[in-house]
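Enquirer: fold the following.
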Amino acid sequence: MSQKFIPLSVPNLKGKELEYVAHAVETEWVSTGGPYVNDFEMKVAEYAHCKGAVSCQNGTSGLHIGLEVCGVTKDDEVIVPILTFIAAVNPVKYIGAEPVFMDCDDSLTMDVAKLRAFCENECSFDDGKLTNNATKKHVKALLVVHIFGNMADMEGIIDIAEKYNLRVIEDATEAIGTYYLNGKYKDKHAGTIGDVGIYSFNGNKIITTGGGGMIVSNNEELLKRAKYLTTQAKSDELYYTHDEIGYNYRMTNLQAALGLAQLEQLEGFIQTKKENYEFYKSEIDKIPGLRILEFKDNIRSNYWFYALYIDESYSINRDQVIQYLASKKVQSRPIWGLISDQKPYEGSQIFKIEKAKEYLEHVVNIPCSSNLIREDAEYVVECLKQPQVV
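Expert: Below is the predicted model of the structure:
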């Protein structure tokens, strides 16, 4: 009997998804109207302990709106991570602003020490504005990404943002369910500490609506404006009065029905992912040349993705590991290519990029679905114990 395929990250749809979606179809509320959208927004806000949530079509559209409501314009710059999925940075370009790329630390999130050094040494701060000395442009905001369910150092980031009058947009698209266990922001969820935060419900995320996303905030004015912009900037719904350019970004009732059923299961998904992470870590860390990157000990992570670090003492390299696992019907992937190396970002400003290059060369993601069974995790480990060049 041949070994079954073990995917990297797939949806787990074993709750009330069919029931809720069928009800949306039966009642014929399938578009952006319908009760499930409002209910899903309310339940996400309750779960994340924030004042409100505004649904959107995906995490990317949420980031676009997040930048807009924070006042970022084409004349501004936004400090962004260099090691993340490109969808986190593209919305900066949608607005016409320019990114400045920052290195990561060992948690793969933004390096706060380098961020502080950039603001102190490469910029000037006068009359409440941080100006990039090299470009003479206003540095308006920070776009922080919580990578793989880890959490950036928000205490350090908010301190810097307050000192230099920077808006903070949290890309928490990979981190719904992650929160601080102690410190200044104890019990604060990823996405709820900056000005706005964004969650994603793409098919590979810990919970999914197929596509879909959510903008969250504790600032009611920003939430109101986000709702306005995501629904075509309609000032008078009856007479179709529009005072600004808006966007058709609202989530559909079908998506929200799926999302509600998924949200009901989120804590169970996190528990399963934690157990599989701990199994992987205990077993893989015994294999010479391999280790699983850790999540910070001051957070409760959602354990979204597991990062396998391959050092030079292992018998095969990153690309050979991916090829070998594929030959064993195990899906894996490299970490994202550095965004500044992508064609649309050639010539963008970078600041002391070191760690990101190291992790790019050494990290592979391995199967992490919330429905990954122990037998399959054991198979992945056994494969890694006997690597081969294929």
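Enquirer: contacts, neighbours, all on C-alpha from now
Expert: Will do.
Enquirer: do you have the strands of the stretch 1-150 of the chain handy? List them.
Expert: 52-56, 76-81, 98-102, 123-126, 129-132, 138-145 (DSSP state E, counting those that start in this stretch).
Enquirer: just say which of the ones you listed is most tucked in.
Expert: strand 52-56 (a mean of 28; mean count of other CA atoms under 10 Å).
Enquirer: this one as well, want them side by side:
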Amino acid sequence: MEQKLIDLVRDIYATKKFIPLHAPSFTGNEKVYLNETIDSTFVSSVGKFVDQFEQEIAGYTCTGRAVATVNGTAALHTALYLADVKPGDLVLTQALTFVATCNALHHLGAKPVFIDIEHGSFSLCPVAAQNWLAENAKLNEQGLCIHNASGLAIKAILPMHTFGHPAQLDELLAVAQRWNLCLIEDAAESLGSWYKGKHTGTIGRFAALSFNGNKVITTGGGGMLLCREDSDAKRAKHVTTTAKLPHPYEFYHDEPGFNYRMPNLNAALGCAQLEQIGPILDSKRRIAERYQAFFTDTDFRFVQEPDYSRSNYWLNAVYCPSASARDRLLKVTNQQGVMTRPVWQLMHRLPMFANELCGDLSQSELAEAHLVNLPSSAIV
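Expert: As a prediction, this is how the structure comes out:
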């Protein structure tokens, strides 16, 4: 199995050299726009490409407004801040996620509550979230969701669209509304993924995108905050630009703010990349189809998009029949220069989150022991 998979990957990428997990592709106007930015001297957070990139991402995702940030963690931190998540507050999220999801909570002094995933999307399970809330929380007289044992406020539900596959957003939104919680989507991995005809990141009140070098499109480093409401977007733009009030020459800041704006250089790269997103997504889907065909009639299950969605297949993944099969696949492929990776270590196993509240995490633990990510770079 392992050697046949290695041969398939080398055939897909037509190389005998080292094959990374996910590398960017620069085949369009990247150099043209970057040179234009340098020639203009506007290389920092002021420049035409910042505004253009925000407008184009808002248009592509069909959201209300988009606010560019220095990275996805900054976008998520801003979303939580605008959702009134404060020190000591609780936020329901998944243990199977990249650490940035929980880091954003930590930066606010908030605390995660780790809820299990469901095996369709490998994202936050709405049934598990509802069950945990029913057993552990109540709405007080003011309608605030309160954790029974600690008396702490629960403010939000934060699913992450794992590997780009959309979570069960309608069901999660229903849970959020039932418990007066803000639904915030960690859509860092899901640009180009659609949930029942709507782009991910447009169902919750806020969403965070990432344009790190390993994402579907990249700005080198960068993120984007998606806002449904114009009032939220205006406030997001304000607080991410050090909360400075407009004035021809005076410096006046009316609240503590963040220096989170995306530089024009990065936005220029993003504009060029976004022009190529159609071919990039088409390529990633063709690669996913080859993996799916390869694993058909084997003991390995290729992770497909949920029936309700059209996924970007950001990172292809296979569910191995056993933990030992996972370990062997990882060892043999990496020894032969084909990069594969296990899923992230579950957050509650990390020292800084080891004492946080958890629900039953049996599905997350199975995924941790069985999942392997496969090379997924687009060929454009």
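Enquirer: TM-score for this pair?
Expert: The TM-score (TM-score structural alignment, normalised by the length of the second structure) is 0.93; 363 aligned residues with a CA RMSD of 1.3 Å.
Enquirer: hmm, back to that, could I get the strands of the stretch 1-150 of the first structure as JSON lines with distance to Lys385 of the first structure?
Expert: Below are the strands of the stretch 1-150 of the first structure laid out as JSON lines (distance: least, CA to CA, whole Å):
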{"stretch": "strand 52-56", "distance to Lys385 of the first structure": "43"}
{"stretch": "strand 76-81", "distance to Lys385 of the first structure": "34"}
{"stretch": "strand 98-102", "distance to Lys385 of the first structure": "35"}
{"stretch": "strand 123-126", "distance to Lys385 of the first structure": "49"}
{"stretch": "strand 129-132", "distance to Lys385 of the first structure": "49"}
{"stretch": "strand 138-145", "distance to Lys385 of the first structure": "33"}
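Enquirer: can I assume Met224 of the second structure is in contact with Ala208?
Expert: Yes. If you go by CA atoms under 8 Å, Met224 of the second structure and Ala208 touch, sitting 5.7 Å apart.
Enquirer: quick check: neighbours shared by those two?
Expert: 72, 75 (CA atoms under 8 Å, 6 or more residues apart in numbering).
Enquirer: out of the two, which sits in the busier spot?
Expert: Using other CA atoms under 10 Å as the criterion, Met224 of the second structure and Ala208 rank with Ala208 on top: 33 against 30.
Enquirer: counterpart of the more buried one in the first structure?
Expert: Taking TM-score structural alignment, Ala208 of the second structure has Ile198 as its aligned residue in the first structure.
Enquirer: let me see the contact set for that match.
Expert: Ile198 of the first structure neighbours (CA under 8 Å, 6+ apart): 59, 62-63, 66, 170-173, 191, 213-216.
Enquirer: grab the nearest non-local neighbour of it.
Expert: Ile215 (4.6 Å; CA to CA, 6 or more residues apart in numbering).
Enquirer: in a helix, that's where that neighbour is, yeah?
Expert: No. With DSSP: H, G, I helix; E, B strand; the rest coil as the criterion, Ile215 of the first structure is assigned strand and is not in a helix.
Enquirer: quick one: contacts for it?
Expert: 53-56, 62, 66, 196-199, 223, 226.
Enquirer: before we move on, the earlier item: okay, the contacts of Ile198 of the first structure in TSV with distance to Pro334 of the first structure next?
Expert: Below are the contacts of Ile198 of the first structure laid out as TSV (distance: CA to CA, whole Å):
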residue	distance to Pro334 of the first structure
Gly59	21
Gly62	26
Leu63	24
Gly66	28
Glu170	24
Asp171	21
Ala172	21
Thr173	19
Gly191	26
Gly213	25
Met214	27
Ile215	28
Val216	30
